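> I would like the atomic coordinates for the input below:
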Amino acid sequence: MPSQTPNVTYISIVTYCQATCRTSIIILLSLLTTTHGFGQILNVEKERMKGDSANYFLGTVGLSFNANNQSLTNDGTEKSFVGLTANSDAAYFSTYHSFLLIGQLQYTATSETAINSAGYGHFRINWLRKNIISYENFVQIQYDQGRGMQSRRLAGGGVRFRIYREEKSSLFAGTGVMYEREEWEQPSGEGGSVALGLWKNSSYLTSRLQLRENIAFGSIAYFQTGYDPDQDFFRHRVSGDINILINVTSKLALQTAVGLAYENRPVVPIPKFVYRVTNGIQLNF
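Predicted coordinates for the structure are as follows:
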């Protein structure tokens, strides 16, 4: 689940949090979660593996070029295009818990259409993060002009399982319940909009592998499903991110990410499968 000035925002958060209590951290981050993927899987999972570390911050700022097929033509068919993606993320690790804020903005255009934008903000708390079985709460808000998504808002919680964790690799799984509400525009020519709210199960599997000292691989896969009583069927969503991070220095890295998503029954008639490929740089602080 940030604005176009993420650096100032996160620096302000760090300064404020150092002088206040952990309750204030939660309130501030929740208020900032207004602008969704998980582009910083590698860094977050790496830091979660530091079982003896506590009371520290992690932050990243990234800029990437991308190619995907999330745009639509007038008749609702898919069209590929390229664009620019900017992300800024922050995490705080206390003695027992972790707090993660992820935000991203995308600007895309083709020779046939005006600039489209998409963005998300995701805030997640991992309670008792060092335990084999821990707990999570999360909220998210998202929009995507290219696909006609006016908004997607969700909130939920669940259980996180530590399946495997070593110095250079880890594997975690999680499952829980969330409530999701979406508002979509109909494809051009049909007019109107559609709103849908559903309770869903949300499950994921995430892994990290340090291939070499300066090269890391990370992935996360989600399966989300919910029963739509108005249509008398289940709506499934499968999505995932794959990331490769090459550290040039301790502060600068090259990143390549691939994002995939499939919905068996979209709310409006749009392509069921979308992808995203990005290549760019990342600054760590």
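> from here on, contacts and neighbour counts on C-alpha atoms
Noted.
> Relative to the whole chain's centre, how far out is the helix or strand Phe223 falls within?
Taking DSSP states H and E as the definition, Phe223 sits inside strand 215-228. In terms of C-alpha atoms, centre = their mean, to the nearest Å, the centre of strand 215-228 is found 10 Å from the chain centre.
> If you count neighbours, what's buried in the helix or strand just after that strand?
The first helix or strand that comes after strand 215-228 along the chain, using DSSP H and E, is strand 233-247. For strand 233-247, a neighbour-count test (16 or more other C-alpha atoms under 10 Å) marks 235-247 as buried.
> same deal with stretch 93-109?
For stretch 93-109, by 16+ other C-alpha under 10 Å, it's 93-94, 97-109.
> list the contacts for Asp144?
Contact analysis of Asp144 by C-alpha atoms under 8 Å, 6 or more residues apart in numbering lists Ser117, Ala118, Gly119, Gln150, Ser151.
> by contact count, what packs against the strand holding Phe223?
helix 41-48, strand 193-212, strand 233-247 (3 or more C-alpha pairs under 8 Å, 6 or more residues apart in numbering; DSSP states H and E).
> All the strands of the chain, residue numbers only.
56-72, 78-93, 98-109, 116-127, 133-144, 149-165, 169-185, 193-212, 215-228, 233-247, 252-263, 273-284 (DSSP state E).
> quick one: which of the helices and strands packed on strand 215-228 is nearest Asp89?
Proximity to Asp89, assessed across the helices and strands packed on strand 215-228 by C-alpha to C-alpha, is greatest for helix 41-48 (9.8 Å).
> how far is that closest one from where the chain is centred?
Worked out by C-alpha atoms, centre = their mean, helix 41-48 lies 14 Å from the chain centre.
> if we can go back for a sec, nearest to Arg265 among the helices and strands packed on strand 215-228 would be which one?
strand 233-247 (5.8 Å).
> picking up where we left off before, ranking by neighbours, what's the top pick from the contacts of Asp144?
Gly119 (24 neighbours; other C-alpha atoms under 10 Å).
> picking up where we left off before, can you name the two of the buried residues of stretch 93-109 that sit furthest apart?
Among the buried residues of stretch 93-109, Ser94 and Ala109 lie farthest apart (C-alpha to C-alpha), at 41.4 Å.
> I have a second one here; can you model it like the first so I can compare?
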Amino acid sequence: MRFLLITILFSATTVFGQIVNIENKRLDGDKQGFHGSVDLNLNFTMNTKQLLQLGDKLRLGYTKLKHHAFILTDHAFVKSDDDSFINRGYEHVRYNYTLKDSGRIIYEVFQQGQFNKIQKINLRLLFGTGFRFKLIDQKNYNLSFGTGFMGEYEELIDFGNSRDILSTSYLSFDGQFSENIGMNTISYFQPKMVDFGNYRFANETYLRFKINKYLSFKVVYSLVHDSRDIPEVRKTNYVFKNTLSFNF
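Coordinates of the predicted model:
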């Protein structure tokens, strides 16, 4: 009960984006064996309507020498005072294999399932592969670049389904400025292989503040742009939220 009370928080949240930021959810690949974290949140908003949001997140990883695998889940459920109900969620599984002893070149394979009623995504399934390059790998500062491709199956509510091959690239920076303060920022670019003018772009930046060995507080800002014209769906969306995290 004490743990549940500690992890309850209140935040200001707008709409949710379509690209899932995996980079800042990666677990420490140098820590051997199992490791992970759990987040729980409760948000209440009062303006023209009452909104109640419940959410949960799970990160679980396993590392053995050059092999690293992890699974991520994230769900959010929103209910308004007129009984309307909105939900979103995803699961992501990724396997990494370090090709060089320096640890700077990593081969990746991933699978993801996602739904987002706000963005009219009834179902999105991804399966992809690529390489990750550590451009800067220091104790407190890391800069990485990743590139690859993925197959996508997508069902949009009221707009049918599609199958595509996309290029996917990202640039990520993580810095630990002091013992208790750090920052992570990442940008994704995902165009269709046959039509580079049809693309998704996302950036997520967050500040983290360490409270003690097990608790940390995060302030997150996310921006997502989808170039497609989908009726009743904004091309550019953003999120601002606060999270209290328990690590083990």
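> Can you calculate the TM-score here?
The TM-score (TM-score structural alignment, normalised by the length of the second structure) is 0.81; 224 aligned residues with a C-alpha RMSD of 2.6 Å.
> sorry, back to before: I'd like the helices and strands packed on strand 215-228 of the first structure laid out as a markdown table, including distance to Gly226 of the first structure.
Putting those into a markdown table (distance: least, C-alpha to C-alpha, whole Å) gives the following:
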| stretch | distance to Gly226 of the first structure |
| --- | --- |
| helix 41-48 | 26 |
| strand 193-212 | 4 |
| strand 233-247 | 5 |
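> out of these, which comes closest to Ile132 of the first structure?
From these, taking C-alpha to C-alpha, the stretch that ends up closest is helix 41-48, at 12.2 Å.
> Between strand 149-165 and the closest one, find me the angle.
40 degrees (axes from the mean of the first three to the mean of the last three C-alpha atoms, to 10 degrees).
> what's near enough to touch the residue mapped onto Asn180 of the second structure from the first structure?
Under the alignment (TM-score structural alignment), Asn180 of the second structure pairs with Asn214 in the first structure. Asn214 of the first structure is in contact with Leu245, Ile246, Asn247, Val248, counting by C-alpha under 8 Å, 6+ apart.
> please redo it, this time with the cut-off set to 10 Å
Residues near Asn214 of the first structure by C-alpha atoms under 10 Å, 6 or more residues apart in numbering: Leu245, Ile246, Asn247, Val248, Thr249, Ser250, Ala253.
> How about Lys213 of the second structure?
Contacts of Lys213 of the second structure by C-alpha under 10 Å, 6+ apart are Phe246, Asn247, Phe248.
> Highest neighbour count among those residues?
Most crowded among those, counting by other C-alpha under 10 Å, is Phe246 at 19 neighbours.
> And that residue, how far from Asn180 of the second structure?
Going from Phe246 of the second structure to Asn180 of the second structure by C-alpha to C-alpha, to the nearest Å gives 15 Å.
> same thing with Gly55 of the second structure?
To Asn180 of the second structure, Gly55 of the second structure is 26 Å away according to C-alpha to C-alpha.
> Which position in the first structure pairs with Gly113 of the second structure?
So Gly113 of the second structure corresponds to Ile141, using TM-score structural alignment.
> Its match: neighbouring residues, count only.
23.
> again, but for Ile220 of the first structure
23.
> Excluding covalently adjacent residues, which one is nearest to it?
Using C-alpha to C-alpha, 6 or more residues apart in numbering and skipping residues adjacent in sequence, the residue nearest Ile220 of the first structure is Thr206, 4.2 Å away.
> pretty sure that neighbour contacts Phe217?
No. If you go by C-alpha atoms under 10 Å, Thr206 of the first structure and Phe217 don't touch, sitting 11.0 Å apart.
> Quickly list what's touching both of these two.
By C-alpha under 10 Å, 6+ apart, the residues touching both Thr206 of the first structure and Phe217 are Ile41, Leu42, Ile242.
> a markdown table please, covering those residues and showing distance to Asn7 of the first structure.
Putting those into a markdown table (distance: C-alpha to C-alpha, whole Å) gives the following:
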| residue | distance to Asn7 of the first structure |
| --- | --- |
| Ile41 | 19 |
| Leu42 | 20 |
| Ile242 | 25 |
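> can you point me to the longest helix in the first structure?
Scanning the first structure for the helix with the most residues, using DSSP state H, yields helix 6-18.
> where in the second structure is the aligned partner of that helix, by residue range?
So helix 6-18 of the first structure sits over no part of the second structure, by TM-score structural alignment.
> Which strands or helices does that helix pack on?
Judged by 3 or more C-alpha pairs under 10 Å, 6 or more residues apart in numbering; DSSP states H and E, helix 6-18 of the first structure is in contact with helix 22-32, strand 56-72, strand 78-93, strand 98-109.
> Look up how far Tyr56 of the first structure lies from the residue nearest to the spatial centre of the first structure.
Here the mean C-alpha position of the first structure is nearest to the C-alpha of Gly37 (C-alpha atoms, centre = their mean), at a distance of 2.7 Å. Noted for Gly37 of the first structure: a distance of 23 Å to Tyr56 of the first structure, by C-alpha to C-alpha.
> next one: His122 of the first structure
20 Å.
> likewise Ala221 of the first structure?
In terms of C-alpha to C-alpha, Ala221 of the first structure sits 27 Å off from Tyr56 of the first structure.
> Over to Gly197 of the first structure?
For Gly197 of the first structure relative to Tyr56 of the first structure (C-alpha to C-alpha), the value is 37 Å.
> Lys130 of the first structure now?
Counting by C-alpha to C-alpha, the gap from Lys130 of the first structure to Tyr56 of the first structure is 15 Å.
> of the two, who's got more company?
Remark: of Lys130 of the first structure and Tyr56, Lys130 carries more neighbours, 18 against 13, as counted by other C-alpha under 10 Å.
> my read: Phe3 of the second structure touches Phe246, true?
Yes. Using C-alpha under 10 Å, Phe3 of the second structure is in contact with Phe246, at 8.7 Å.
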